[in-house]
Structures are given as C-alpha cells and as structure tokens.
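> With the sequence up front, the predicted model follows.
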Amino acid sequence: MDLGIVGQAAGLFAVTNIDDIVVLSLFFAQGAGTRGSTRRIVLGQYLGFAAIVAVAVAAAFGATFLPESAVPYLGLLPLVLGLKAAWQVWKRRRGGEDGDDDQVAEGGPGPWEVTAVTFANGGDNIGVYVPVFATAGVGGMSVYVIVFLGLVGVWCFTGRYFATRPVIARALSRWGHILLPLVLIAIGLLILIEGGAFGLDG
C-alpha cells in the first residue's frame, strides 16, 4: 500500500470532515447513559459516510446518481431534524420538565437520524472526492476508501472521547439538548445558502 496515498487520503478526510467531530460529540452526549446509543451512532455514521463514498465512487466511474444541482438541497435533512429537536426541547420546557432527565429519556439519536445528518453534512464532500477518485485509478481509489472507512471509526472514538471528558460532559449534559438542534439547523442553513438552494445565494 502506497504510504503517500495513505497520507493524502488521511489529510483529505480530516480536512473535509473536521466538523463531524462536533456533531458526533453532541450525538454521544445526547445518548449518554442509554444502552445501545454508541452502537446506533457509530452505525449511523458509517452508513452515512459509506453512502457519500458510494456516490463519489459511482460518479468517478461516470454514473450520476446524485445530480450536482441536488446537493444543496441535502441541507433540508439536518434542518428538519434540527427543527424537530428544537420543537421537542420547547415542548419539554413548556411542560416544566427537567432537561437532564430528558436527555436520558430521549435515548439518543437513532441510526437513521445520524445517517441523514452525516450524508447531508458531507454531501458537498462528494464534489471534492470525485476528481480525486477519478485520477487515482482503481487501486488508488481502493486505498482512499479503506483509509476513509478506517478514519470514520477514529472520528467516532474521538467524538465519544470528547463527550465523556468530565468538563465537556457536564457542559454537554447541561446545554447539549439546546446545542444539538442549533448546530443541526446551522448546518442545514449553511448547506442550503452556500449551495444556492431556493435562490438563497442572492
């Protein structure tokens, strides 16, 4: 295996997915204390990123499963999930329930929620990966895919690590249920605006 390509793949993954660590930390904090939440989050992250890689590989071979014009509209996925989470927080606040208890009761995000956010947040990565895959050839592309999928596990470990550090865990326990919808809504709006969806780029 060419170590040069491995290094390039690791660098490309890190640059295009650094924001995922923040989202993963919030997901892990939301699922803290709930059995099976780590497994669901990791599964969702892998499914979402595998879908990104699959689309990029297919596009590199000439298939266009996801038209470029459709990518900005992926922002609707985290936007809707963020608004749903914000609505749940508002309902609980209105009902006078305690926020920390709610975190446990929620049970954390399901795998399909994580998949949707991961895919939407990485949708713009496809445009970066396609030319790299296309010029790397089948062998080089295989190295990229293997490194990417390995680093997804590292990203999940890092996100969980941050979410379980005492100081960070206390902050996320207190504010995570508010931060998560805000982050998801912000991601959704950024994807929509930067991609010019609905003419939002002015």
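Nice, thanks for sending it over.
> use CA for all of it now, contacts and neighbours both
OK.
> contacting residues around the residue nearest the centre of the chain?
Centroid-nearest residue in the chain: Thr118, 2.8 Å away (criterion: CA atoms, centre = their mean). By CA atoms under 8 Å, 6 or more residues apart in numbering, the contact list for Thr118 reads Asp20, Gly44, Gln45, Gly48, Phe49.
> can we see that at 10 Å?
Thr118 is in contact with 17, 20, 23-24, 44-52, 77-78, 112, counting by CA atoms under 10 Å, 6 or more residues apart in numbering.
> quick check, distance from the host helix or strand of it to the centre of its chain.
Under the criterion of DSSP states H and E, Thr118 resides in helix 111-121. Offset of helix 111-121 from its chain centre (CA atoms, centre = their mean, to the nearest Å): 6 Å.
> Same check on stretch 47-59?
Offset of stretch 47-59 from its chain centre (CA atoms, centre = their mean): 13 Å.
> which residue sits closest to Tyr111, ignoring its sequence neighbours?
Not Tyr; residue 111 is Pro. Excluding its sequence neighbours, the residue lying closest to Pro111 (CA to CA, 6 or more residues apart in numbering) is Gly44, at 4.1 Å.
> Hmm, I typed the wrong one, I wanted Ile168.
Phe162 (6.6 Å).
> Can you name the element that comes right after the strand or helix carrying the one you found?
Using DSSP H and E, Phe162 falls within helix 125-164. Next along the chain after helix 125-164, taking DSSP H and E as the criterion, comes helix 166-195.
> what's in contact with the helix or strand encompassing Leu81?
Element membership of Leu81 [criterion: DSSP H and E] is helix 76-94. For helix 76-94, the external contacting residues (CA under 10 Å, 6+ apart) are 95-99, 102, 106, 113-114, 116-121, 177-192, 197.
> take a look at this one as well, against the first:
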Amino acid sequence: MQFGKVFGTACSTFAITNIDDLFVLATFFTESSVNKDLTPLKIAIGQYVGFSVIIVISMIGFGVAQAIPSEPIGFLGLLPILLGVWKLLELMFPSSNIQEEEEEVENVKAAGMKCIFKVASITVMNGGDNIGTYVPLFSQAEGAEIAVYVVTYYILLGVWCLIAFLIIKQKHILLIAQKYAGIVVPLLYVGLGIFIVIKSHCYPWSIQNINEGFMGNPGRAILATMTTFLLSSCITTMLWIRLRKWSASRRSTADTDMELQSIDPIGEAGTSKSGVCGGDVGVTGDAGANVDGSYRDVISGVESQDI
C-alpha cells in the first residue's frame, strides 16, 4: 500500500464530496450566534453522528459489492459524473421555488428535534453524494486502504468544522466561495467519477470478457454504444426534469406578476367616486359627466324661477 497516494485520494474525495457541507456547517455556526441552544460543540457532535451514519451505509454497500468482482463496481463511477452533470443543469436552469421547497422540508423535519439530532439528520440528508462516491471507492481499496480512508475522513471532518467556524468570521471569504463553488463543484464530481472508472479498470475488464465470448472482438463497440446510450438517456432525462421545473417556476413567477398588475388602485378609486356621485340621485355614468349634468339642471331651474 502506498500510504501517500491513499492519503491523497482520501483527502481529495473528502473535499470534493463535502464542499457543499461546508456551507451547511457555516449556516449552523451562523445560527449558533443567535441560538443559545445550538453551540459549536453540539454542531460538531451532530456532524460526526451524521457522518458515521453515512460511513455505515457506505460499508454496507461495500459488503454487498464483495459478492461480485471488483472491476464492474467501477461502473458506479458514472454516478458522480451524472451527479456533476445534474449540478451543472441546476446551475444553468435554477429554480427558486424548488430551493425554497427543499429548505421548507428540511425545516419541517428538523423542527422540534434536539440540536445534535438536527445537525445529524441534515448531514445524512445531504450525504447522498458521499455514499455514491464512497461505495465504489471502497470496492477498489486493497488491504488496509479502507481504514486509511475512514480515519482520514474523521480527522478531516474536524478540520472541516474548524474551517466552517472560521469562515463565518470572514464573510468576504464565504461570499467568494459561494460565488465559484457552483461552477467548480460539478466539474470536480465529473473528474472524481472519471478517476473511479479509470482506477477500477472496469472497461478493460469488460472488453476482455466480451471479446472472449464473441467473435470479432466487439467489446469496444458494445461498451461504447452502451455507455453512450446510458449517459445520453440519463442526461436527457435530467435535462427534461430541470427544464420542466424551471418552466414551472417561471410560469409561477409570471402568474404572480400578472396578479399584481391586475390590481389597479387608481381605477378602483375612480369607480368608487363614480358610484358616490350618482348614488343619491340615481345617476349613472362617469363622475365628470354626472357633475356637468347636475350643474345644467340647477341653472335651468334658476332661469325658470326668474321667468
């Protein structure tokens, strides 16, 4: 085992899969400044509890993966690639309504919980990308590499909490990170997926097995076709979902704007005045016309009395 290489892989995979969690931690630490019950210690404990659940789930997935050869597990590296594409689509077609709904769901689930369980639950809910990355990574590990990964992750988790705590003291750093993270993180996920696929040798292994079972060595063509079809289908589906939700968000915003524009205080005020002017004498029509008509009637009455 090359300790330096394994340690570097552990550091890079942890950083890539937990960049978004850094902002969640910064949010918790910001809340702790106004919430006396949510202390930095409870935030750290909750983070470790939630991350432990993620590790346990990843180890269960790793145990299941041991029943089959390790090479095809490398195809799970396509998941981080698709995850990166999904995040890019979210960046290209943002939907404020969806984000608000997700925040409301998290707030509802966290309501009434103890502070530690609140942090842990949100950490687990935000850990789907971690599990999708750790399972194929663990399946490619040899010997004590998994132990190095896990120990490094727990050490870096404490460093992550410290960084998040320091970030809230430097708001300009947080703003810069938030500005560029949306672009950098998806690309990092794509790179991580490519790394897992290459490291697992899943494609050479599959090509060799296909060529052994068929004449003419069609392994490369078959895998290229299957991969292209799978990725294009998934990306097309994700694009359709994002476009549909984005369009729904835009329609909702447009409907709200139209409702606001349909309310015309000036027009309503003019209508009210017309009703008042004609209410006592049974006159209908525009207020100005009613006033002119009433004035002519008064003049005619005065002239007839003079005569």
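Good, I have the coordinates. Computed from a predicted model, the values in this text were never measured in an experiment.
> Any idea what the TM-score is?
Superposed pair, TM-score by TM-score structural alignment, normalised by the length of structure 1: 0.60. Supporting alignment: 146 aligned residues with a CA RMSD of 3.7 Å.
> Just name whatever secondary elements the helix holding Phe162 of structure 1 is in contact with.
On a contact count with 3 or more CA pairs under 10 Å, 6 or more residues apart in numbering; DSSP states H and E, helix 125-164 of structure 1 meets helix 3-30, helix 37-60, helix 166-195.
> So for Phe148 of structure 1, which of these sits nearest?
Closest of those to Phe148 of structure 1 is helix 3-30, at 6.3 Å (criterion: CA to CA).
> Tell me roughly how far the closest one lies from structure 2 on average.
Helix 3-30 of structure 1 differs from its equivalent in structure 2 by a mean of 0.6 Å after superposition (mean CA distance after the TM-score superposition for structure 1).
> same check, this time on stretch 42-53 of structure 1
Looks like 0.7 Å for stretch 42-53 of structure 1 (mean CA distance after the TM-score superposition for structure 1).
> start and end residues in structure 2 for that stretch, please.
Aligned by TM-score structural alignment, stretch 42-53 of structure 1 corresponds to residues 44-55 of structure 2.
> quick one: contacts of the matching stretch?
Contacts of stretch 44-55 of structure 2 (CA under 10 Å, 6+ apart): 21, 25, 28-29, 40-43, 57-61, 114-128, 130-131, 134-135, 150, 153-154, 157-158, 160-162.
> same deal with stretch 194-205 of structure 2?
Contact with stretch 194-205 of structure 2 is made by 69-81, 133, 136-137, 139-141, 188-189, 191-193, 208-210, 219-220, 223-224, as judged by CA under 10 Å, 6+ apart.
> May I have the distance across it, first residue to last?
End-to-end distance of stretch 194-205 of structure 2 (CA to CA, to the nearest Å): 16 Å.
> Leaving out sequence neighbours, find the closest residue to Gly82 of structure 1.
The shortest distance from Gly82 of structure 1 to any non-neighbouring residue, by CA to CA, 6+ apart, is to Pro181 (4.1 Å).
> any idea how far that neighbour lies from Ala86 of structure 1?
5 Å.
> okay, those two: which has more neighbours?
Set Pro181 of structure 1 next to Ala86 and count neighbours by other CA atoms under 10 Å: Pro181 wins out with 24 against 20.
> residue contacts, the more buried one?
Pro181 of structure 1 sits next to 26, 78-89, 187 when contact means CA under 10 Å, 6+ apart.
> Which one of those residues sits in the busiest neighbourhood?
Most surrounded of the contacts of Pro181 of structure 1: other CA under 10 Å gives Leu26, at 29 neighbours.
> Please tell me I have it right and it contacts Val183.
Yes - Leu26 of structure 1 is in contact with Val183 according to CA atoms under 10 Å; the separation is 9.1 Å.
> Buried residues in stretch 163-171 of structure 1, which are they?
By 16 or more other CA atoms under 10 Å, the buried positions in stretch 163-171 of structure 1 come out as Ala163, Thr164, Ile168, Ala169.
> One more: stretch 5-13 of structure 1?
Buried positions in stretch 5-13 of structure 1, judged by neighbour count with 16+ other CA under 10 Å: Ile5, Val6, Ala9, Ala10, Leu12, Phe13.
> In structure 2, which residue range corresponds to stretch 115-129 of structure 1?
The aligned range for stretch 115-129 of structure 1 in structure 2 is 120-134, by TM-score structural alignment.
> ok, so what distance separates Ile207 of structure 2 from Ser70 of structure 2?
Separation of Ile207 of structure 2 from Ser70 of structure 2 (CA to CA): 15 Å.
> My error: substitute Lys273 of structure 2 in the last question.
Here Lys273 of structure 2 is placed at a distance of 82 Å from Ser70 of structure 2 (CA to CA).
> likewise Ile183 of structure 2?
Relative to Ser70 of structure 2, Ile183 of structure 2 is positioned 32 Å away (CA to CA).
> out of those two, which sits in the busier spot?
Set Ile183 of structure 2 next to Ser70 and count neighbours by other CA under 10 Å: Ser70 wins out with 18 against 14.
> Just give the closest residue to whatever residue of structure 1 lines up with Val148 of structure 2, not the sequence neighbours.
Using TM-score structural alignment as the criterion, Val148 of structure 2 maps onto Val143 of structure 1. Nearest in space to Val143 of structure 1, with sequence neighbours left out and distances taken as CA to CA, 6+ apart, is Val6 at 6.7 Å.
> wait, isn't that neighbour in contact with Gly150?
No - at 11.1 Å, Val6 of structure 1 does not count as touching Gly150 under the criterion of CA under 10 Å.
> joint contacts of the two?
Listed as contacting both Val6 of structure 1 and Gly150 by CA under 10 Å, 6+ apart are Tyr144.
> residue range for stretch 86-98 of structure 2 in structure 1?
Under TM-score structural alignment, there's no match for stretch 86-98 of structure 2.
> What is the end-to-end distance of that stretch?
End-to-end distance for stretch 86-98 of structure 2: 14 Å, by CA to CA.
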